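Novice: structure, please.
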Amino acid sequence: MDPIAEALDLYEAGNINEAVNHLMENAKEISEQEQFSVAELLQQWGFLEEARRLFEELYRTYPIDHQIKFQLADIYIDLEMDEEALSLIEEIEPDDPEYVDALMIFADIYQSQGLNEVAEQKLIQAKELQPENPLIDFGLGELAFFNGEFQKAIDCYERIEPHADQFPMVNILERLAECHATIGNWEQALVYYQDLDLKEPDQLFKYGYTAFQMSRYDVSIKAWNDLIDLDSDYTSVYPYLAQAYEEEGLLEAANDILKQGLKKDEYNLELYITLARNEKKQGHIEHTKKYLKEAIALDPSHEKAIEELYSIYEQNDNWDDALKLVEELKKFEPYPEILDWRSAQVYNELEEFDKARNSYEKAYLTYHQEADFLKEYGFFLVEEGKMEKAVELLNEYLKQNPEDQETIEFLERTQG
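Specialist: Coordinates of the predicted model:
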């Protein structure tokens, strides 16, 4: 049995190190053509140093063999030995039949260095020489994709779509779906996703999200449930799936999926906040407060949860609990600046006017351009008898809301 076949048997049996050692030990006993195959195999398995040593030996024997240069350059790129890769490929002259392949490797090297414009220039130069070569369009498409130029990537991928089977490492249809979705072409993205055999959680998530944008909540629900069946620890999907159920009017199903998510990730803030929102829609205020408090306990600076809980206290004139909330959270440094404004409101309602004044003054540093704050603080100062400052703030407020006739009339009476 030849060494390559024996190594393959060892590799398939899970004896990977033995397979590699067997190849290296027998490398000098086999033909040079077989050495090339061994080096390729090692490269495919990820043993780049071992593959590099074999290709370097072959290169010393055959210094003008471009295929050996290309393989070795690929390994150098993966090993971040860009200078060595460049020096190899620079040996290939523009009049060489394989110069286009050299240009594509140049593009890989420059892209790995973050020199995307130079990489693109090399690929464009290659395309001028071979305009129908799908490998060049693929290279241009990948470069544009990873550079965030999604429309440009779409143009390239559409040209090579008929040759998609030539690129087994990348699913061209999935790339097209993702590009269209990223730039908001949801309908076209959905068409591509529906043509894919989706078996990976990330694929199913993106498919469900695309369908959600098209208000195809039934499709989203199926895709995201399939995702959970594949990977129930993919906890970021639970709030989205709950929202899809909610859009379909299935609030109980939404709550069930959120509670299922919390069993997988009890520290997921978004799950608590979404669950609280759903409970509030069903009129379950105590449950709403419970989940918001749990979210705030996990992150005392989470402004969204704080504001939701505060608004419940405010709507129910529950100022004692509101006071307890703001004073407890202001013990944490740094706390969200909104708490200065909210504490001013609480103190004002509880007639602790000195504390309210101090809180308004502090909040003014942050919210001096916020219309609602300017009006509220302005009328507080009216009650305090500080008319000059109050008029100044209310005039600032009216610059943003010139249609507020009630405030205009108040100022006219005051100034008159």
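
Novice: CA only for contacts and neighbour counts going forward, please
Specialist: Will do.

Novice: mind checking the SS state of G283?
Specialist: Three-state assignment for G283 (DSSP: H, G, I helix; E, B strand; the rest coil): coil.

Novice: okay, now it: neighbour count?
Specialist: One way to gauge burial is a neighbour count; for G283, by other C-alpha atoms under 10 Å, it gives 11.

Novice: cool, and L381?
Specialist: Neighbour count for L381, taken as other C-alpha under 10 Å: 19.

Novice: ok, and the closest non-adjacent residue to it?
Specialist: Counting by C-alpha to C-alpha, 6 or more residues apart in numbering, L381 lies nearest to A390, which is 5.3 Å off, once chain neighbours are set aside.

Novice: got a list of contacts for the strand or helix carrying the one you found?
Specialist: Element membership of A390 [criterion: DSSP states H and E] is helix 387-400. Residues outside helix 387-400 that contact it (C-alpha atoms under 8 Å, 6 or more residues apart in numbering): 371-372, 374-375, 377-382, 404, 407-408, 411.

Novice: now do 10 Å
Specialist: Contact partners of helix 387-400, identified using C-alpha atoms under 10 Å, 6 or more residues apart in numbering, comprise 368-384, 401-402, 404-405, 407-408, 410-411, 414-415.

Novice: next up, for comparison:
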Amino acid sequence: MLVAEAYSLTGQFENAYHHYTLGLKEKTTVEALFGFGLVALKVDEAQAAIHALEQLKDMDADFVSLYKPLAEAYEEEGLYEEALAAVKEGIAKDDTQVELYVLAGRLSERQHEKAEAIQYYKEALLKDQWSQEAVQRLVKVYEQEEEDEALIDLLQNQADEYPDPDSLFALAKAYHRQEAYEEARQLYEETYPLLKHRAAFVKFYVRFMLEEGKRLSALKALETFRAHTSEPLDDELEMLYEDLLDER
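Specialist: The predicted structure is shown next:
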């Protein structure tokens, strides 16, 4: 198994997979099954990973590290209920693993269980309030559900410590919808240098600038976008661009 482990550590997963397969024919240990399961996922052999990790669970259900890759293998096969069940087993064995709560949230989203997903992401943040993946995923769910107050409550105290531009953009939109214009203005302007080449951001930014009566700022944003990206403006922005040009 040492050869397989060495290949795995150096990223040579195909070779590692081959040597784990040979080694497991001679001797089956929980460590070898776990290593094989991880490598099988790396080489897109989800079914082999499931077989190995289920065998490992039968041998030692308290081997808590097995549950995340087992759930991920189930997920790869589209077995979302089995994946979520595996995550829940893992949490029951060790409730300190933040990544299990995040994975449970993602799997709940796949099954359109938004309320459950939100709860899992919140649990992840109780374990680690700066978990970037938990914050990002929770922000997306809040946006989809238009839960502006919850989104604002989540991010307003984290903005300085958590300068993720997509989350700041989401916060700006939430303030905008809630008619908290000063806060929205500050965040749009703060985020502009980071997202000025992204069409979705430019659309909201331009709309806000126009609402604020800052037509020159809106025109400059559209000109910058056109000059530095190959992505075309949508029909609405193209019409706005032409109208603003005519006014200049």
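
Novice: tell me which of the contacts of helix 387-400 of the first structure fall in helices.
Specialist: 371-384, 405, 407-408, 410-411, 414-415 (DSSP state H).

Novice: what about the helix or strand in which P193 of the second structure is found, how far off from the first structure?
Specialist: Secondary-structure element containing P193 of the second structure, defined by DSSP H and E: helix 181-195. Overlaying the first structure shows helix 181-195 of the second structure at a mean distance of 2.2 Å from the equivalent residues (mean C-alpha distance after the TM-score superposition for the first structure).

Novice: ok and that helix relative to helix 199-211, angle-wise?
Specialist: 140 degrees (axes from the mean of the first three to the mean of the last three C-alpha atoms, to 10 degrees).

Novice: report the distance from helix 181-195 of the second structure to the chain centre.
Specialist: Mean C-alpha position of helix 181-195 of the second structure versus that of the full chain (C-alpha atoms, centre = their mean, to the nearest Å) differs by 22 Å.

Novice: then stretch 38-47 of the second structure?
Specialist: Relative to where its chain is centred, stretch 38-47 of the second structure has its mean C-alpha point 21 Å off (C-alpha atoms, centre = their mean).

Novice: same question, stretch 110-125 of the second structure
Specialist: Taking C-alpha atoms, centre = their mean, the mean C-alpha location of stretch 110-125 of the second structure is offset from the chain mean by 13 Å.

Novice: what residues does it touch?
Specialist: 75, 78, 80-81, 84, 95-109, 126-139, 141-142, 144-145, 154.

Novice: just tell me what K173 of the second structure corresponds to in the first structure.
Specialist: When the first structure is aligned by TM-score structural alignment, the residue opposite K173 of the second structure is Q345.

Novice: my read: that match touches D354, true?
Specialist: No. At 12.0 Å, Q345 of the first structure and D354 do not qualify as touching, with contact defined as C-alpha atoms under 10 Å.

Novice: before we move on, back to that, what's the burial count for the residue nearest to L381 of the first structure?
Specialist: Neighbours of A390 of the first structure under the rule other C-alpha under 10 Å: 23.

Novice: and for L241 of the first structure?
Specialist: Other residues near L241 of the first structure number 27, with proximity taken as other C-alpha under 10 Å.

Novice: list the contacts of the counterpart of it in the second structure.
Specialist: L241 of the first structure maps onto L70 of the second structure when the alignment is built from TM-score structural alignment. Contact partners of L70 of the second structure, counting by C-alpha under 10 Å, 6+ apart, are 34, 37-38, 41, 46, 49-54, 57, 76, 82-83, 86-87, 90.

Novice: give me the stretch of the first structure that the host helix or strand of Y142 of the second structure matches.
Specialist: With elements taken from DSSP H and E, the one containing Y142 of the second structure is helix 132-144. Under TM-score structural alignment, the alignment places helix 132-144 of the second structure onto residues 303-315 of the first structure.

Novice: how far does the matching stretch sit from the chain's center?
Specialist: Average the C-alpha atoms of stretch 303-315 of the first structure, do the same for its chain, and the two points are 28 Å apart (C-alpha atoms, centre = their mean).

Novice: that stretch against the second structure, how far on average?
Specialist: Compared with the second structure after fitting, stretch 303-315 of the first structure deviates on average by 1.9 Å (mean C-alpha distance after the TM-score superposition for the first structure).

Novice: show me the contact partners of that stretch.
Specialist: Surrounding stretch 303-315 of the first structure, the residues in contact under the criterion C-alpha under 10 Å, 6+ apart are 269-270, 272-274, 276-277, 280, 285, 288-296, 299-300, 317-323, 325-326, 329, 335-339, 342, 345-346.

Novice: I appreciate the help and will end here.
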